[in-house]
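# using only what follows, build the 3D model:
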Amino acid sequence: MKQLRRSLGVFDAVVVGLGSMVGAGIFVALGPAAGAAGAGLLPALGVVAVVAYCNAMASARLAALHPASGGTYVYGRERLGPFWGYLAGWAFVVGKTASCAAMALTVGAYLWPGQAHAVAVAAVVALTAVNYGGVQKSALLTRVIVAAVLAVLALVVVVSAGSGSQDLGRLALGGSDVSAGGVLQAAGLLFFAFAGYARIATLGEEVRDPARTIPRAVPLALGIALVVYAAVAVSVLAVLGPEALAASPAPLADAARAADAGWLVPVVTAGAAVAALGSLLSLILGVSRTTLAMARDGHLPSGLAAVHPRFRIPHRAELAVGAVVAVMAATVDVRGAIGFSSFGVLAYYGIANASAWTLGRSHRPLAALGMAGCVVLAFALPLTSVLSGAAVLAAGVVAYAVTRAPGRR
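Here you go, the predicted structure:
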């Protein structure tokens, strides 16, 4: 079996993770989260930070022991058994494919709202071609994207902080709009933007010295993302207030307007498009690597396990993922898929924490907290997201049972 090329060090692995986390989510997720939590947006950010940390540490420890492409699909299979690995892979591939389409449509919505679907398809095709050239080229492009997005976010924070419109009293939790349920739902909605550290783990077969690199890269990427998200959330909430933030489809652009910095609006618009491209690039990488791992084990067509003889990447898996995402981006409205994606990814990390539980007594407190957090946030999501997510997971279970039936082996 051909192996992928190990070309990524700590810095590139951190950048790949940041490209997934500090992406389009920061430009679009704050509004819905504020709608659910009101002034409780910052506590919600704290809740999701705790759950994300537990998940990140579980992923890092498991990736160091099992440095193969596939992430929790591999960990679940090796630590809990084939079914749990399969279920994790199914949840990841389906949920993150929907996220890919959402990111592609975000690009279209910012760059050319009247032709959002066409632009989305073009973005998917272009980034699939970039990934086809090898993971190192993808990491280099992600490095440029992350630098540009961080610069835009820094501008938003600085301009907001120096604005006369900023009122730190808007951060106070007083008021009847803050509830525990709203805070948890907001945390669940924010979660999809924080799951990028999974991309580092799913690239385990392409990281140099994974036992050392992955445990360092995962908490570094998560820590940087948390600092960035907290700074931006505080700045935007202080300028707009919870009500205006909840009603805003483009909160960072509206914060720039409220701060009398009209010149910053087109910069933010461009930054949002670039951020979505960075997220889409990393998402396609992660989904294709999990597809590769599942194809190697016979859960998906064996042809998807092919590795390109020159570029040493899972080229058929990448083309297949790109094709599915392009079709979704051309035909569906994926705004409602964000909640569904969060449900699938929380199921994925629930299995990651269950896998980490098997590593020994010292790992169990954090793993237990992570499992509990994933369950609570998943079922705190809007009812439609919970029902659709549960239905898709159930369909995956049925498919597993059918394909593994004695007469089909």
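# every contact and neighbour count from this point should use C-alpha atoms.
Fine.
# ok, which stretches of the stretch 301-409 of the chain are helices?
With helices called from DSSP state H, counting those that start in this stretch, the stretch 301-409 of the chain shows them at 315-331, 337-357, 364-380, 383-403.
# columns mean neighbour count on top of the ones you listed, output as TSV?
Below are those laid out as TSV (neighbours: other Cα atoms under 10 Å):
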stretch	mean neighbour count
helix 315-331	20
helix 337-357	27
helix 364-380	20
helix 383-403	16
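# okay if I get those as JSON lines plus distance to Lys2?
Shown next, in JSON lines, are those (distance: least, Cα to Cα, whole Å):
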{"stretch": "helix 315-331", "distance to Lys2": "13"}
{"stretch": "helix 337-357", "distance to Lys2": "26"}
{"stretch": "helix 364-380", "distance to Lys2": "33"}
{"stretch": "helix 383-403", "distance to Lys2": "26"}
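# another one to check against the first:
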Amino acid sequence: MAERLARRLGTADAVVIGLGSMLGAGVFAVFGPAAAVAGPGLLIGLAIAAVVAYCNATASAQLAAQYPTSGGTYVYGRERLGPWAGFLAGWGFVIGKTASCAAMALTFAAYAVPEPLQRPVAVAAVLGLAAVNYRGVTRTARLATVLVVVVLVVLGVVVVGGSAGTKTLPLGDPADAYGVLRSAGLIFFAFAGYARIATMAEEVREPERTIPRAIVLALGTTVVVYAAVAVTALTVLGPGRLAVSQAPLRDVAAAAIGTWAVPVVAAGGAAAALGALLALIAGVGRTALAMARHDDLPAWLAAVHPRFRVPHRAEIVLAVVVSALVLAVDLREVIAFSSFGVLLYYLVTNLAAYTQDRRRYPRWLQVIGAAGCLLLVATLPWPVVAAGAAVYAIGAAYRLVRLRSAAR
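Okay, the predicted model is just below:
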């Protein structure tokens, strides 16, 4: 029988891990690219992304309550739709979120240090947080709590100071519908952290009650924060300046509050990226654990540390791969690639939840969620879609070879 992880997380712990995953990904980075494609229409894109995220969150919550084990949609897809659906979901999550890890490490370094030091510092962040995860999930939750508090305080300074320190700029007309949808696809990347709660279901106490509650609370809090920050950034900088900003909230602080706030916001951006990276490492490691238990990844990755009760081999391999990516890739490229894998992951989530008989939420939410995932994938740049399809083909080929070897 496979070794089990320890159930140590309560509702508050799970909410904090979800918040840490989401707030780090989007608030400090995504509104600039979204403004570039949609102008003030990014607010409509934010609403669309939030609706799709809510539909996906209800699917994740419903499935996690019935299947409270590590692996998230990899497990749900296997149970509800068959092994191939589970594999494609798990593969998408692992490759997409590995790219997200690299993106968050690079974002942290961009806020924390000047250009020549950014990649080495990003690697150091990956290795340091992997070491924290290695020591156990309760330490992960404690550090995530500290980081989330820091981020929320900094965002409060930005919103309050930005609202009080400048007059509202004219926003102009939003972009066309395609531009708005493209912005929704970008902003969706920032919402995807609620899946981290479901992938850690094997470590949550009373998962049938805790997981649905934690997912909805974390997502709802994030929507409110994102809306406040997006409106502030648009009214302080205007769509044009926001579109070209590499660090939008730092520019908001400089324009509306004062130079004293710039290092404060930079520290908040670094903390937010660290929180997201911390939770990402935990989530990817646990999905890899679940896949290894079914031989969809090498079986030796299924090992659980005898003392710390974490998937230590999976997390070590992840840290090595992410460190290599950090040294080789561009931030915007890995964000787009991550969106491709994550949206297809949630497509399987919605399809799996649609088949459930024991309902917590109506089926039409899963229909909207699945359609929304497909629509947002279609807005991604075609080179990203082509690269994602190629990586999926590699994963499918690996599984076919393994199945044929097992049949012999």
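# related to what we said a few turns ago, of the helices of the stretch 301-409 of the first structure, which is nearest Cys54 of the first structure?
Taking Cα to Cα, helix 364-380 is the member of the helices of the stretch 301-409 of the first structure nearest to Cys54 of the first structure, at 5.0 Å.
# residues touching the closest one, excluding its own?
When contacts are defined by Cα atoms under 8 Å, 6 or more residues apart in numbering, helix 364-380 of the first structure is touched by residues 51-52, 54-55, 58, 181, 184-185, 187-188, 342-343, 346-347, 349-351, 353-354, 356-358, 386.
# the same query, at a cut-off of 7 Å, please.
With contact meaning Cα atoms under 7 Å, 6 or more residues apart in numbering, helix 364-380 of the first structure is reached by 51, 54-55, 58, 181, 184-185, 187-188, 343, 346-347, 349-350, 353-354, 356-357, 386.
# ok, back up a step: mind checking the helices of the stretch 301-409 of the first structure for the one nearest to Ser163 of the first structure?
Nearest to Ser163 of the first structure, of all the helices of the stretch 301-409 of the first structure, is helix 337-357, at 32.2 Å by Cα to Cα.
# and the closest one, which stretch of the second structure?
Under TM-score structural alignment, helix 337-357 of the first structure corresponds to residues 334-354 of the second structure.
# quick one: map Ala64 of the second structure onto the first structure.
Ala64 of the second structure maps onto Ala63 in the first structure, by TM-score structural alignment.
# how about the helix or strand encompassing that match, which residues are buried there?
Assigned by DSSP states H and E, Ala63 of the first structure belongs to helix 41-65. By neighbour count on 16 or more other Cα atoms under 10 Å, the buried set for helix 41-65 of the first structure is 41-49, 51-64.
# which SSE is Glu173 of the second structure in?
That one is not Glu; residue 173 of the second structure is Asp. Going by DSSP H and E, Asp173 of the second structure is not part of any helix or strand.
# for it, list the residues it contacts.
Pro40.
# and Val264 of the second structure, by the same measure?
Going by Cα under 7 Å, 6+ apart, Val264 of the second structure touches Val154.
# again, but for the one 3 residues further on
Neighbouring residues of Ala267 of the second structure by Cα under 7 Å, 6+ apart: Ala112.
# one more time with 10 Å, if that's ok
108, 111-112, 150-151, 154, 250, 261 (Cα atoms under 10 Å, 6 or more residues apart in numbering).
# who wins for neighbours among the residues you listed?
Phe108 (28 neighbours; other Cα atoms under 10 Å).
# would you agree that residue falls within a helix?
Yes: under DSSP: H, G, I helix; E, B strand; the rest coil, Phe108 of the second structure sits within a helix.
# the first structure: which residue goes with that one?
Checking TM-score structural alignment: Phe108 of the second structure goes with Val107.
# leaving out chain neighbours, which residue sits closest to its match?
Ala273 (4.7 Å; Cα to Cα, 6 or more residues apart in numbering).
# in the second structure, what residue corresponds to the one you found?
Aligned partner of Ala273 of the first structure by TM-score structural alignment: Ala270.
# which SSE is its match in?
helix 261-293.
# return the mean post-superposition distance for the longest helix anywhere in the second structure against the first structure.
Looking across the second structure with DSSP state H, the single longest helix is helix 207-244. The superposed helix 207-244 of the second structure is, by mean Cα distance after the TM-score superposition for the first structure, a mean 0.5 Å from where its aligned residues fall in the first structure.
# in the first structure, point out the residues matching that helix.
Counting by TM-score structural alignment, helix 207-244 of the second structure sits on residues 210-247 of the first structure.
# buried sites along the matching stretch?
210-211, 213-222, 225-226, 228-229, 231-246.
# do stretch 79-99 of the first structure as well
Using 16+ other Cα under 10 Å as the test for burial, stretch 79-99 of the first structure gives 79-80, 83-99.
# aligned to Leu189 of the first structure, what sits in the second structure?
Aligned by TM-score structural alignment, Leu189 of the first structure pairs with Leu186 of the second structure.
# OK, contacts around that match?
26, 30-31, 33-34, 37, 42, 45-46, 49, 180, 335-336, 339, 376, 379-380.
# for Thr142 of the first structure, same thing?
By Cα under 10 Å, 6+ apart, Thr142 of the first structure lies in contact with 12, 15-20, 136, 148, 275, 277-279, 281-282.
# what's the spacing between the equivalent of it over in the second structure and Asn133 of the second structure?
For Thr142 of the first structure, the aligned residue in the second structure is Ala144 (criterion: TM-score structural alignment). Distance, Ala144 of the second structure to Asn133 of the second structure, using Cα to Cα, to the nearest Å: 11 Å.
# mutual contacts of these two, please.
Counting by Cα under 10 Å, 6+ apart, the residues touching both Ala144 of the second structure and Asn133 are 278-279.
# which strand or helix spans the corresponding residue of the second structure for Asn131 of the first structure?
In the second structure, the residue equivalent to Asn131 of the first structure is Asn133, according to TM-score structural alignment. Per DSSP H and E: Asn133 of the second structure is located in helix 118-134.
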